[in-house]
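Student: I would like to see how this sequence folds:
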Amino acid sequence: MVRAFCLCWIFMVGLVSAAFCQDGIKSDEILIGQSCALSGPAQALGRGVKAGMDAYFAKINAEGGVNGKKIRLISKDDGYEPIQAIRNTRELLDQDRVFLLIGEVGTPTSEAVLPLVEKAKVPFFGPFTGAEFLRNPFRKYVINVRASYYQEMEKLAEYLVDKKGLKKIACFYQNDAYGLTGLNGIRLALEKRSLQLAATGSYERNTLAVKSSLLAIRKATPDAIVMTGTYQPCAEFIRTARKIGMKETIFCNISFVGTDALLKEVGDAGEGCIISQVVSFPWDDSIALVKEYHDALKNYAPDSAPGFVSMEGYMTAKLFCMILSGLKDISRENFIREIETVKTFDLGGIVAQFDTSDHQGMNSVFLTIIKDGAIKPLDL
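Tutor: Coordinates of the predicted model:
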């Protein structure tokens, strides 16, 4: 009888321990997971987001962690490919048993893993994408920090059409969920202004096969081309367009392009290119968070240069820790509840605002321009 009781007790303790570990909560640390592109043509995006998050976690851990628990980020390379993102996510949930997923990079990868996330009821926090399906319909376990691609496209249309008076707008896009979201976003923005796209062209993810689409778009003689792609193919498109005579065309990109990587790739051909942004200018040290970000990079990631992508990663990591710090009883459901209860989080001059039916923290979109070989704010 005693032996049976002991065996039962050991079994129950084992179940409790397994559940405890499965949530990624340990006595001295919290495990969180990330799948992102650390190799391949989009690696600058994944590495940038990870660098920003690593810098903040190193800072908070050096200060004693969050309520005495260190944060450990497990990052896995998916090469910006959906199938590998699914494999990574399964490993993170089933083998690493992370508390939540953070900083997923990309629309097609996010779309691929979303069913796994929702089935497991695991928070999907701060994905580096403005995809509409992560916002509409409302999804309880998805927590967006940044503004959406639709909002970015609206801002570009406001500048190109309302301010500049341009009428012939074309779109070059990546042929997947990311590119199609951007394509639909600019179409909607133009329809609000009783306009239609002058031309469209696409390329396949993780390739530089842009020439045929470029030639098709050139026939429409557009005033501006709005691009929904990553930095290498967009740079290839712009460089080639300049070479074949499209000197006066305005090229526009949205934030996911990777501004700093685009600047490096496109060279002199990038002069005048416009990029929409969803975080504040990373060199504006009048903002407390920006100054803090620079100090953290200097102290904990001296090999990382400041930029829009790592700034977003830093913000995402800080917001995660702010939410976590308010939990007396750490669980996934309590984490979501804390977001919806507190609602407003001041990151240091930059505020994220949530609600029970709104899991997008920020709505601001800013425009920047490549001028004299540097990224500068665009005065509207």
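Student: hey, let's count contacts and neighbours off CA atoms from now on
Tutor: Noted.
Student: so is residue 260 in a helix, a strand, or just coil?
Tutor: helix (DSSP: H, G, I helix; E, B strand; the rest coil).
Student: residues in contact with the nearest residue to it once chain neighbours are set aside?
Tutor: Leaving aside its chain neighbours, residue 260 sits nearest to residue 307 (6.4 Å; criterion: Cα to Cα, 6 or more residues apart in numbering). Going by Cα atoms under 8 Å, 6 or more residues apart in numbering, residue 307 touches 259, 260, 282.
Student: out of those, who's the most crowded?
Tutor: residue 259 (26 neighbours; other Cα atoms under 10 Å).
Student: my read: that one touches residue 274, true?
Tutor: No: using Cα atoms under 8 Å as the test, residue 259 is too far from residue 274 to be in contact (9.7 Å).
Student: now the second one, please; I'll put the structures next to each other:
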Amino acid sequence: MSIHTWRARAWLGTIAALAGATLAAGAAFAEAKYGPGTSATEIKVGQTIAHSGPASAYGRLGQAQAAYFKWLNEKKGGVNGRKITFISRDDGYQTPKAVENARSLVEKDEVALIFGNLGTPINMAIRPYLNAKKVPLLFIAAGSSAFNDPKNFPYVMGWQPNLNKEAAFYARYVLKTKPDARIGVLYQHDDYGKDLLNGLKQGLGDKADKMIVNTQSFQATDPTIDSQLVILKNANVDVLFLFAYAKQTAQAITKLADLNWKPMTFLHLGSASVGATLKPAGLENSKGVLTAGFGKDATDPKWANDADVKWYLSWMKENMPGADASDSLYMAGISYAMALEHVLKMAGDDLTRENIMKQAANLKDYKNPFLLPEGSINTSPDNYAVVTYMRLQKFNGASWDYVE
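Tutor: As a prediction, this is how the structure comes out:
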């Protein structure tokens, strides 16, 4: 064998060896990573929500999400080829039951993450456990500022606008349009209601003590709030804040009509559903109420030709035929689910809990189909605020009109 032949063969052997090593390294690099609740075929997602009890209207969020994930599995093969197993447990809006559900979902069902839970007190109660276990608690239906605390709770992320900022948003409008207002507040006596009340006071600043002439609280399990509203009316309140969920908000609007009392009335944005709140209260009774809008409304003529709203109405007819599509809780539920789908797509084949949380904390200009077009979602490792854009809107008896 000539020296040239030997060198050629040696060179080819070296190239083959390098190619083999590169392929092996590539295979190792591309190898999927799985954490609890994930595999080559499945991603387990848990939830605890009020399918019964005083906040049962919000169980529709979970119902819509279950239907969406079922559709996603059947029509699109899930996310990145993995089916979503969605386990939604009823907590009846009871904190001890929610804590029990969360532990069971993590320790028995071994879910990858917990998602979309309702309520500030519920999520406040379960977040220390989930954060300590490094289980993502994502896109929860609770707006406390406490859920944007990545330094102390890096595994907990909210969804809707911050309660403090929402209430301060209303306060600015009142200061501008009715600076001599006599303000009354009806609020749920828990972290959720107190957060809104504190935000209102902060927004009013040094005028808060003079302008807020009466506050009345209630427990979520109270059968009615009639007596509180009578007290507020007798205090000559002309601007009323209803910091309550759908059931009590509907009761309040009905009672306002019974009392023939028409103060300027603001609703918490989470209770401003036409189907869940305003229809039960009476559409005529609900005329003029104000709230902060951040999403599209399927009943509003302004969105009649919107492609995403058309898709939603068609999707609801096919996948939830018995549901009232005018109930914005269904659209909200699907909106949350789409955001989680987006995060899981971004996670790719690294489905560790750490990477799922990392993707949620790095959303860049994400456009959710059912949010207002101006509202892009941007999160970062030091700012977990998800939905931040709001517009003030007033109910006209059929749909919402923007005020400013």
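Student: just name the closest of the contacts of residue 307 of the first structure to residue 294 of the first structure, please.
Tutor: residue 282 (8.5 Å; Cα to Cα).
Student: helices along the second structure, start to end?
Tutor: Counting by DSSP state H, the second structure has helices at residues 3-30, 59-76, 95-107, 120-133, 163-177, 191-204, 208-211, 226-234, 246-258, 279-281, 307-319, 328-347, 353-360.
Student: in JSON lines: those, plus mean neighbour count and distance to residue 403 of the second structure.
Tutor: What follows is the helices of the second structure, written out as JSON lines (neighbours: other Cα atoms under 10 Å; distance: least, Cα to Cα, whole Å):
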{"stretch": "helix 3-30", "mean neighbour count": "11", "distance to residue 403 of the second structure": "52"}
{"stretch": "helix 59-76", "mean neighbour count": "20", "distance to residue 403 of the second structure": "27"}
{"stretch": "helix 95-107", "mean neighbour count": "18", "distance to residue 403 of the second structure": "37"}
{"stretch": "helix 120-133", "mean neighbour count": "18", "distance to residue 403 of the second structure": "28"}
{"stretch": "helix 163-177", "mean neighbour count": "19", "distance to residue 403 of the second structure": "10"}
{"stretch": "helix 191-204", "mean neighbour count": "22", "distance to residue 403 of the second structure": "19"}
{"stretch": "helix 208-211", "mean neighbour count": "14", "distance to residue 403 of the second structure": "22"}
{"stretch": "helix 226-234", "mean neighbour count": "16", "distance to residue 403 of the second structure": "25"}
{"stretch": "helix 246-258", "mean neighbour count": "21", "distance to residue 403 of the second structure": "20"}
{"stretch": "helix 279-281", "mean neighbour count": "20", "distance to residue 403 of the second structure": "21"}
{"stretch": "helix 307-319", "mean neighbour count": "15", "distance to residue 403 of the second structure": "22"}
{"stretch": "helix 328-347", "mean neighbour count": "22", "distance to residue 403 of the second structure": "20"}
{"stretch": "helix 353-360", "mean neighbour count": "22", "distance to residue 403 of the second structure": "33"}
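Student: would JSON lines of these with distance to residue 380 of the second structure be doable?
Tutor: Listed next are the helices of the second structure as JSON lines, based on distance: least, Cα to Cα, whole Å:
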{"stretch": "helix 3-30", "distance to residue 380 of the second structure": "26"}
{"stretch": "helix 59-76", "distance to residue 380 of the second structure": "25"}
{"stretch": "helix 95-107", "distance to residue 380 of the second structure": "26"}
{"stretch": "helix 120-133", "distance to residue 380 of the second structure": "18"}
{"stretch": "helix 163-177", "distance to residue 380 of the second structure": "19"}
{"stretch": "helix 191-204", "distance to residue 380 of the second structure": "24"}
{"stretch": "helix 208-211", "distance to residue 380 of the second structure": "34"}
{"stretch": "helix 226-234", "distance to residue 380 of the second structure": "42"}
{"stretch": "helix 246-258", "distance to residue 380 of the second structure": "32"}
{"stretch": "helix 279-281", "distance to residue 380 of the second structure": "39"}
{"stretch": "helix 307-319", "distance to residue 380 of the second structure": "27"}
{"stretch": "helix 328-347", "distance to residue 380 of the second structure": "13"}
{"stretch": "helix 353-360", "distance to residue 380 of the second structure": "8"}
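Student: residue 46 of the second structure: which of the ones you listed is closest?
Tutor: Using Cα to Cα, these put helix 95-107 closest to residue 46 of the second structure, at 6.1 Å.
Student: how big is the offset of the closest one relative to the first structure?
Tutor: Helix 95-107 of the second structure differs from its equivalent in the first structure by a mean of 0.9 Å after superposition (mean Cα distance after the TM-score superposition for the first structure).
Student: so where in the first structure does that helix end up aligned?
Tutor: Aligned by TM-score structural alignment, helix 95-107 of the second structure corresponds to residues 82-94 of the first structure.
Student: who's in contact with that stretch?
Tutor: So stretch 82-94 of the first structure is in contact with 22, 33, 35-36, 74, 76-78, 97-98, 108-113, 116, going by Cα under 8 Å, 6+ apart.
Student: how close does the residue nearest to residue 260 of the first structure get to residue 347 of the first structure?
Tutor: 18 Å (Cα to Cα, to the nearest Å).
Student: what do you get for residue 262 of the first structure?
Tutor: Taking Cα to Cα, one finds residue 262 of the first structure at 28 Å from residue 347 of the first structure.
Student: who has more neighbours out of those two?
Tutor: residue 262 (22 against 16).
Student: ok, and the closest non-adjacent residue to that one?
Tutor: In this structure, residue 262 of the first structure finds its nearest non-sequential neighbour in residue 231, 4.7 Å apart by Cα to Cα, 6+ apart.
Student: map that neighbour across to the second structure for me.
Tutor: Per TM-score structural alignment, residue 231 of the first structure is aligned with residue 246.
Student: hmm, its match is touching residue 279, no?
Tutor: No: shown here, residue 246 of the second structure and residue 279 do not form a contact pair, counting by Cα under 8 Å, at 10.8 Å.
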